[in-house]
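> show me the folded form of this:
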Amino acid sequence: MFIRCAFFSGRIKPGREAEFTSYVREKLVPLWTRFPGAEEVRVLRQEESDSDAQRYEMVLAIRYPSREAIEQALASPVRFESREVTKGLTEMFDGSIFHTVFKADDFALPTD
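Now for the predicted structure:
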């Protein structure tokens, strides 16, 4: 499996935290969950870190079964729509956004 992540490196502008959260949930999650081939969508919000050097206000992680599925999602109309809607989110955010694709393996936890 593969997981494509969008890292929002930086901070939400002061006083816009609730607006940022609502915008993600109400406008972007409905789009991200429609990406073709997506098997899971997670929105991660940083609660704490052992380093002050880097802050990730949010990480979007979408799981796909293959690289081909990622390519289909990136070429889809809903992805282009989400890019337009994300522009509104960036008005509430000071920082940068970058994407990374991870190859992921699952490991079962011991049952005893």
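> C-alpha only now, for contacts and for neighbours.
Fine.
> state the distance from Thr90 to Val43.
The spacing between Thr90 and Val43, counted by CA to CA, to the nearest Å, is 16 Å.
> if you could redo that for Trp32, that was the one I meant.
From Trp32 to Val43 the distance is 10 Å (CA to CA).
> quick one: the helices in the protein?
17-23, 29-32, 67-74, 77-90 (DSSP state H).
> contact partners for the spatially most central residue of the chain?
Centroid check for the chain by CA atoms, centre = their mean gives Leu60 as the closest residue, at 1.3 Å. Contacts for Leu60 (CA atoms under 8 Å, 6 or more residues apart in numbering) come out as 4-7, 41-44.
> would you do the same for the sequence below? I want to compare the two.
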Amino acid sequence: MIIRQALFEGAIHAGQEETFKRYVAEKLMPMWLAFPGVKEVRVLYALERDEGAPSYPMVLSTMYESREALAAALESPVRYESREMTRGLLAIFDGHIHHHVFELNAD
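You can find the predicted model right below:
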């Protein structure tokens, strides 16, 4: 299995945490679940971190059967629609998003 994670590094605007979570749940999650070939979508919200560690208030984790399935999802129209919809989320977030791809060892 292939896992792609989007790490939201930075900070949600003060007092906007619930608005941020609601936007993800109502606007973005339905799109992420519609990515072709996606097996699992998880949204993780930070509770605590080590002193001095960077702030990742949210991590999006998606699972695919293969690198080919991931590539197809990343080229799909719904992915581009979700990127456009994410702009609304970034209005209440200071930071940047970076992506990492992992292989899940199923042993």
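> figure out which of the helices of structure 1 is closest to Asp50 of structure 1.
helix 17-23 (21.9 Å; CA to CA).
> and the closest one, what's buried?
Across helix 17-23 of structure 1, burial judged by 16 or more other CA atoms under 10 Å covers 20, 23.
> how big's the offset between that helix and structure 2?
For helix 17-23 of structure 1, the mean distance to aligned residues of structure 2 following superposition is 0.5 Å (mean CA distance after the TM-score superposition for structure 1).
> what residues does that helix touch?
By CA under 8 Å, 6+ apart, helix 17-23 of structure 1 touches 12, 89, 92.
> 7 Å - rerun?
The list of residues contacting helix 17-23 of structure 1 from outside it, by CA atoms under 7 Å, 6 or more residues apart in numbering, reads 89, 92.
> show me what Asp105 of structure 1 aligns to in structure 2.
With the correspondence set by TM-score structural alignment, Asp105 of structure 1 lines up against Asn105 in structure 2.
> find the nearest non-adjacent residue to that match, please.
Of all residues not flanking Asn105 of structure 2 in the chain, Met1 sits nearest, at 7.5 Å (CA to CA, 6 or more residues apart in numbering).
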